[in-house]
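1. take a look and give me a structure for this.
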Amino acid sequence: MTFSADVAGLYRFLAQQEAKVIAGAMSGLHDATDRLLADSRNEAPLKTGTLRMTAGKRVKNENGHIYGEVFYSATEEAGGVRFNYALRVHEMGEYKNPTTPGTRPKFLSRPLRTNERLYQRFVNDAIRRALR
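-> Okay, here's the model as predicted:
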């Protein structure tokens, strides 16, 4: 006795579901990174505005690995040497006495930790919507 099954339809269905999950994850990551960018900009130092103006975000799908990032890329020069001002302000405590209320060091990592579940919910909800 021989048994055979045509699973081509199943493979097509699974491929469609995979595409929906990826599209949903991308959409949710865009929502999450938009929110993190806004949250972190509100806390970033505002002395000259340069730091906030260099903030950005990107969401990528590279071979099925989906990720989102928020970044700050301000650089400055001191003594003829260029350095990453954004990193210095965020990590090294160069920003001790804010002149603008509500701004603080760790302006990116603090909202990420505080709102991590919210950002995850953005992604989860978008995937659920995509699978409907």
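2. going forward, measure contacts and count neighbours with C-alpha atoms only.
-> Noted.
3. flag every buried residue along the helix ranked longest in the chain.
-> Counting residues, the longest helix found in the chain (DSSP state H) is helix 8-43. Under the neighbour-count criterion of 16 or more other C-alpha atoms under 10 Å, helix 8-43 has 20-43 buried.
4. what's the answer for stretch 89-97, then?
-> Under 16+ other C-alpha under 10 Å, the buried positions of stretch 89-97 are 89, 90, 95.
5. sequence B follows; please return its structure for comparison with A:
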Amino acid sequence: MARNSVTFDFNIITKALDRTKAEVQASGVVGVQDAVDDLLATSRDEAPLDEGTLRMTAFNEVSADGEEVVGTVTFSAVNQSESGERYNYALRLHEMGSFKNPTTAGTKPKYLERPLKANAKRYNRMIADAIRKGLR
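-> Below is the predicted model:
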């Protein structure tokens, strides 16, 4: 009896897929970082400016965990009321309906949410472009 057999080593494909997955994630981190850098700059420009505390406390961060890449922009100013109670100044100003007397022209409530919504498609393109570039 004659026998012929074919052997295929899946390790080559598995290694290539693992490498590609790592490259996609690394490129995704680059794209998300680009997007949150832009969001931070844009939102800082729209954030109220009185003493500069709010803008100075803003920062961004990108983390990769498993199959997820998360970019965060944070404003973390805390202030003290006349009664001595501490409150989240950044959140209060962000959620105000409107500023009666903005100290700087062009500043407005929703200084973080507004630019995120307005630029969401562009940020998605930035991330996709970074991934495509990373896979070349």
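6. before we move on, the earlier item: okay, and which of the buried residues of stretch 89-97 of structure 1 map to helices?
-> 89, 90.
7. in CSV: the buried residues of stretch 89-97 of structure 1, plus distance to residue 63 of structure 1.
-> Below are the buried residues of stretch 89-97 of structure 1 laid out as CSV (distance: C-alpha to C-alpha, whole Å):
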residue, distance to residue 63 of structure 1
89, 34
90, 32
95, 39
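8. between the buried residues of stretch 89-97 of structure 1, which sits nearest residue 14 of structure 1?
-> residue 90 (43.5 Å; C-alpha to C-alpha).
9. any idea which element residue 106 of structure 2 lies in?
-> Residue 106 of structure 2 is part of no helix or strand when elements are defined by DSSP states H and E.
10. next up, the contacts around it.
-> 45, 46 (C-alpha atoms under 8 Å, 6 or more residues apart in numbering).
11. that one maps to what in structure 1?
-> Taking TM-score structural alignment, the alignment pairs residue 106 of structure 2 with residue 102 from structure 1.
12. try residue 126 of structure 2
-> In structure 1, the residue matched to residue 126 of structure 2 (TM-score structural alignment) is residue 122.
13. now which residue in structure 2 aligns to residue 41 of structure 1?
-> So, by TM-score structural alignment, residue 41 of structure 1 is matched to residue 44.
14. residue contacts, the residue nearest to that match when sequence neighbours are not counted?
-> Leaving aside its sequence neighbours, residue 44 of structure 2 sits nearest to residue 55 (C-alpha to C-alpha, 6 or more residues apart in numbering; 5.6 Å). Residue 55 of structure 2 makes contact with 44, 47, 48, 49, 75, according to C-alpha under 8 Å, 6+ apart.
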